[in-house]
Each structure stands twice: as structure tokens, then as C-alpha cells.
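Engineer: Dropping the sequence and predicted coords here.
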Amino acid sequence: MNGEEQKEPYTLEAYTSGYIEDLTVPEDSLFVMGDNRQNSTDSRDPSVGCIKISDVYGKAVFRLYPFNEIGLLN
């Protein structure tokens, strides 16, 4: 992100496949990745790309991970 490798110790694989050229996520959009990164069709696939924030519906109400912060969200 922003030219820096992200540390993600919570992933099962040490590497997420998929090549992305330099990408700037538009101000009104999100870059989304599936939870099964090796087999997900997500923003890395040109047929999906970045998702407009206005197209996202739902609300997070419960956190499972990290386990020391499990519980309801405000």
C-alpha cells in the first residue's frame, strides 16, 4: 500500500498471488479482497476492479479477530 509491503501475519499463505500494476483507488471506491485470497474473484480481477462505496451495503456489528478484541462493535 502506497509503495510499502503490508505485514499480514493473520493470512495462511505467506504470499497472495495476483499481479496488479500500479493502482490508485479512486476517492469514492474500495479495493476489496476475498477471504480465500488464492481463489477469490475480487478487485485483483479486471472484471471486478474497485467497488464504489455507494454500492456497499451492510454494517459490521461483531468482531471475531483479533481474538483479544472479540465482541460487539459500537
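Structural biologist: Perfect, I can see it now. Numbering: from 1, shown residues only.
Engineer: Going by C-alpha atoms from here, please, whenever you check contacts or count neighbours.
Structural biologist: Fine.
Engineer: residues contacting the closest residue to residue 31 other than its chain neighbours?
Structural biologist: Using C-alpha to C-alpha, 6 or more residues apart in numbering and skipping the chain neighbours, the partner closest in space to residue 31 is residue 50 (4.9 Å). When contacts are counted by C-alpha atoms under 8 Å, 6 or more residues apart in numbering, residue 50 touches 25-26, 29-32, 43.
Engineer: one more structure, for comparison:
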Amino acid sequence: MCERLKKKLVKRVIATPGDNLLITQGNVFINGKLIEENYINKDTYTYGNVNIVIPLNYIFVMGDNRMNSRDSRDKNIGIINMNNIEGKIIIKIYESNNIFY
């Protein structure tokens, strides 16, 4: 749960404690390496300019729908204290032509 919003969010963990995160010109770099994000749509633009070293006990999260996601790039949310994590998604179900896989 994000204490600042008082609501639960489901987001992807992008950076963990000690990581140097850089978001610039739509690209996401962790510790100087461009990360490959096959899980987001190729036409998706990752907005924002971020340059931060993630502090101990915190994570940086982003939604997969980068152009319409309230996540750590939002100043009202910011980095998330790991004590506020309530769970982990381990399976994701997609629907395609009424067939689930």
C-alpha cells in the first residue's frame, strides 16, 4: 500500500536498494545499463527524467502502461518503503479471443 495515497497499487519493481536508476529520453538505465523491457508495448514512451540511487529499504516501481501510470515517477508517490509491500504477483492471466493462457 502506498501510504501517501492510502490505496493499493500493483506495479513492477524497476530498481532496488543501491541501484543507480536513470530515466532519460524514454530510456531506463540501471547501474549504467539500458534495460530491455519486453513486457511493455513497443510504442510506449517512458516519460520523466529521473536520476537517483535507491536508498536502503526502498524500491522504485513503474506500471507497464508507462504513459498512464501512477508510480514512483509521480512526486505524490515516489520511492516505496519495502515495509509497505503487501504481496507479490506470481501469475498473470491474459485473455485473447476468449482463450485464457
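Structural biologist: Perfect, thanks for sending it. All of these numbers come straight from a predicted model, not from anything done at the bench.
Engineer: tell me which element the corresponding residue of structure 2 for residue 19 of structure 1 falls in.
Structural biologist: In structure 2, the residue matched to residue 19 of structure 1 (TM-score structural alignment) is residue 48. Per DSSP states H and E: residue 48 of structure 2 is located in neither a helix nor a strand.
Engineer: Likewise for residue 10 of structure 1?
Structural biologist: Residue 10 of structure 1 belongs to no helix or strand, assigned by DSSP H and E.
Engineer: I'd like the distance between the residue nearest the centre of structure 2 and residue 53 of structure 2.
Structural biologist: Most central in structure 2 under C-alpha atoms, centre = their mean is residue 62, positioned 1.9 Å from the mean C-alpha point. According to C-alpha to C-alpha, to the nearest Å, residue 62 of structure 2 and residue 53 of structure 2 sit 16 Å apart.
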